[in-house]
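Engineer: below is the structure, and that's it, no one-letter string:
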């Protein structure tokens, strides 16, 4: 039987995970990444149980988990610092099989890249066009493959349609080592939120978001972050003070309107290219890892058209539902009205922790499909 070939456009988490999944099923894979190297910028990443089940299916669950920090607890706090809801990781493990683990994005990207043959990785390749028949053009050259995997992010060339601005700007940073005795949390304010989670080595991943027009990111990196959140409750001021201006990443947040299909001819979308979403649920990378595993399983023992149709049936309703949920929760977290935010905080405080965790079961209980 002839070896099946795939070109993966995009060398981030989604693309590398798809490449690993296909490579381990005997596909000859080429990953085209426009950046000069296969790496990622310095930010943290929450891996919920569904993501770790996907990584486990790739044979990388334990290796990635060992690179991260298991969160002993966390939850949501008000602008004044009061706990509104708490999540205990022991209960997450009991219900869903893996703990909530936070890793550095670069560590995950490196682990995925190292799981592939060096010959499969081609950096500095900016794809300019993808045809439905599996021909990919970049830099005056052409690749032809049985399958094209579009994993090239929110501004995907493979998808070909523009994303939409969510009305939100986000900041991310990694702190130097700090001694903090408080669990990670997200604090909700009026039109803005900020949170932090632990990383290995006593570092912390700091993240924030606020309602703001597009292009805010161009001029609102470290200064915008400090201006908005310097007076928030402990330990936010201490975390902000520990971060160098050059280490603060800022970007306007975009999502992808619900697509009618993730498949066009021999090309298939996954990750942000298919369903970029509000970061509120911490599910963007998690869903991309699910996509990668599901795509490879669907391709086992099936002709390409049947396999891609199954992938679309399985992934599009689920990812669009998760994206919709993330958008709703992100909008609620950024409410500005004093009355609305007071009612929101009261509602969050009044819901038992077990009920909150059960409500996440449709997201976190995912397991890889059968071939």
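Structural biologist: On my side now, so go ahead. Computed from a predicted model, the values in this text were never measured in an experiment.
Engineer: CA atoms for contacts and neighbours, from now on please.
Structural biologist: Noted.
Engineer: just the helices in the protein please.
Structural biologist: Here the chain has its helices, by DSSP state H, at 13-23, 49-57, 61-67, 89-96, 105-114, 222-229, 236-242, 272-275, 284-299, 304-333, 338-350, 353-359, 361-364.
Engineer: in JSON lines: those helices, plus distance to residue 125 and mean neighbour count.
Structural biologist: Below are the helices of the chain laid out as JSON lines (distance: least, CA to CA, whole Å; neighbours: other CA atoms under 10 Å):
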{"stretch": "helix 13-23", "distance to residue 125": "14", "mean neighbour count": "28"}
{"stretch": "helix 49-57", "distance to residue 125": "26", "mean neighbour count": "23"}
{"stretch": "helix 61-67", "distance to residue 125": "27", "mean neighbour count": "16"}
{"stretch": "helix 89-96", "distance to residue 125": "39", "mean neighbour count": "16"}
{"stretch": "helix 105-114", "distance to residue 125": "16", "mean neighbour count": "20"}
{"stretch": "helix 222-229", "distance to residue 125": "31", "mean neighbour count": "16"}
{"stretch": "helix 236-242", "distance to residue 125": "37", "mean neighbour count": "16"}
{"stretch": "helix 272-275", "distance to residue 125": "17", "mean neighbour count": "28"}
{"stretch": "helix 284-299", "distance to residue 125": "21", "mean neighbour count": "25"}
{"stretch": "helix 304-333", "distance to residue 125": "26", "mean neighbour count": "18"}
{"stretch": "helix 338-350", "distance to residue 125": "47", "mean neighbour count": "15"}
{"stretch": "helix 353-359", "distance to residue 125": "42", "mean neighbour count": "13"}
{"stretch": "helix 361-364", "distance to residue 125": "35", "mean neighbour count": "16"}
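Engineer: quick one: closest of these to residue 132.
Structural biologist: helix 304-333 (12.2 Å; CA to CA).
Engineer: put this next to the first one:
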């Protein structure tokens, strides 16, 4: 059995939250082993956008410069349109803060470079977790065991750590939403400043990315999970037929084999994110719908708070209890908001759609900013400026 020397942590899952947790714990002076079940760190996914709270978290983790370098400002947070092209709300430069958009693969590379290569173990599928007063033992599928002082489960909505340590935790909940995602070929449709288009029971969005690419998504109501389509790109094109440019151009410029389709699940609120020496982080703790663009933002916040609490010499259970007390109220509020949003914005009711668009047209981007303030106005705790072990 392997045991790291000094104060040590094992982080399960090398997604954005897991990488951020590893970076934060390193800054707090911990030796970190990152376990990823995939045979290599895959550069998967499409794009996403980040609000100012995530940028503050990246700065606190010491990766803000790199984060900005792989990102592009997007106006989609304050630009709402109808399928015919009419603007409900239009981004106002100087008044509306842009979000930052990047490709998941680009951000993963940025974060992975901050983790020592010898601290990452791929092909490591966790099959067992056991803790005692002195530490946590993790068993992998090949029979190898590792031991550390702290374990972080950052392994996504279907978390193995959550299932092993919290066997009575609620299962993911299908939210009757289907989402397609794609990225246009470099330089094919440019420039695109970012926008959202609202239809009855459907929402299309687009964000510019580096290399003159554009990330787009379409979310629709879907009563049952598991729907399959012979031609996903063709299905998106059919559902957005007649919608304003550049939507048709973006779809035409997207390689069909790269289109992703996912059912949207979230989690009911958990009673705790920590148990003894084990903590959950990111989607493993509070998976949420993407309608507030806060899922990855909250994972980055989690990583900063965990690292700040772990920076001293407090006993691990105390560290994780504090982490739970700080993070659970905020993340579960965001969860609730993210679950409530599509009940209105993806409603298939003609009356609800008319009311929603009328209210949005009468409102201003300033109203939208004030609504977002409770999500974005987050101040990170201080982290050590240098790694000390």
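Structural biologist: Happy to help now that I have it. Owing to the predicted nature of the structure, the values given are computational and were not obtained by experimental measurement.
Engineer: and residue 204 of the first structure, which of the helices of the first structure is closest to it?
Structural biologist: Taking the helices of the first structure one by one with CA to CA, helix 236-242 is closest: 8.1 Å.
Engineer: in the second structure, point out the residues matching stretch 336-347 of the first structure.
Structural biologist: With TM-score structural alignment applied, stretch 336-347 of the first structure matches the range 348-359 in the second structure.
Engineer: and the matching stretch, how far from the chain's centre?
Structural biologist: In terms of CA atoms, centre = their mean, to the nearest Å, the centre of stretch 348-359 of the second structure is set 29 Å apart from its chain centre.
Engineer: re earlier: a markdown table for the helices of the first structure, including distance to residue 143 of the first structure?
Structural biologist: Converted to a markdown table, these look like this (distance: least, CA to CA, whole Å):
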| stretch | distance to residue 143 of the first structure |
| --- | --- |
| helix 13-23 | 16 |
| helix 49-57 | 28 |
| helix 61-67 | 32 |
| helix 89-96 | 41 |
| helix 105-114 | 21 |
| helix 222-229 | 41 |
| helix 236-242 | 46 |
| helix 272-275 | 20 |
| helix 284-299 | 21 |
| helix 304-333 | 18 |
| helix 338-350 | 52 |
| helix 353-359 | 45 |
| helix 361-364 | 36 |
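Engineer: among those, which is nearest residue 192 of the first structure?
Structural biologist: When these are compared by CA to CA, helix 304-333 sits nearest residue 192 of the first structure, at 7.0 Å.
Engineer: that closest one vs the second structure, mean deviation?
Structural biologist: Once superposed with the second structure, the aligned residues differ from helix 304-333 of the first structure by a mean of 1.2 Å; criterion: mean CA distance after the TM-score superposition for the first structure.
Engineer: determine how far that helix lies from the middle of the whole chain.
Structural biologist: For helix 304-333 of the first structure, the distance to the chain centre is 13 Å (CA atoms, centre = their mean).
Engineer: repeat for stretch 265-283 of the second structure
Structural biologist: In terms of CA atoms, centre = their mean, the centre of stretch 265-283 of the second structure is set 15 Å apart from its chain centre.
Engineer: what does that stretch correspond to over in the first structure?
Structural biologist: Going by TM-score structural alignment: stretch 265-283 of the second structure matches residues 254-272.
Engineer: wait, doesn't residue 87 of the second structure sit right on residue 76?
Structural biologist: No: contact criterion CA atoms under 8 Å: residue 87 of the second structure and residue 76 do not qualify, at 12.0 Å.
Engineer: those two: which is more packed in?
Structural biologist: residue 76 (24 against 17; other CA atoms under 10 Å).
Engineer: for residue 132 of the second structure, see how far away the more buried one is.
Structural biologist: The gap separating residue 76 of the second structure from residue 132 of the second structure is 48 Å, by CA to CA, to the nearest Å.
Engineer: now swap in residue 37 of the second structure and tell me
Structural biologist: Residue 37 of the second structure is 24 Å from residue 132 of the second structure, where distance means CA to CA.
Engineer: the longest strand in the second structure is where?
Structural biologist: When the second structure is parsed with DSSP state E, its longest strand is strand 173-183.
Engineer: packing partners for that strand?
Structural biologist: With contacts taken as 3 or more CA pairs under 8 Å, 6 or more residues apart in numbering; DSSP states H and E, strand 173-183 of the second structure sits against strand 213-221, strand 260-266.
Engineer: give me that answer again for 10 Å
Structural biologist: Under the contact criterion of 3 or more CA pairs under 10 Å, 6 or more residues apart in numbering; DSSP states H and E, strand 173-183 of the second structure touches strand 47-50, strand 202-209, strand 213-221, helix 232-239, helix 247-252, strand 260-266, helix 316-345.
Engineer: would you check the span in the first structure matched by it?
Structural biologist: Aligned using TM-score structural alignment, strand 173-183 of the second structure spans residues 164-174 in the first structure.
Engineer: count of neighbours near residue 246 of the first structure?
Structural biologist: 9.
Engineer: should've said residue 171 of the second structure
Structural biologist: By other CA under 10 Å, 14 other residues sit near residue 171 of the second structure.
Engineer: appreciated, that's everything.
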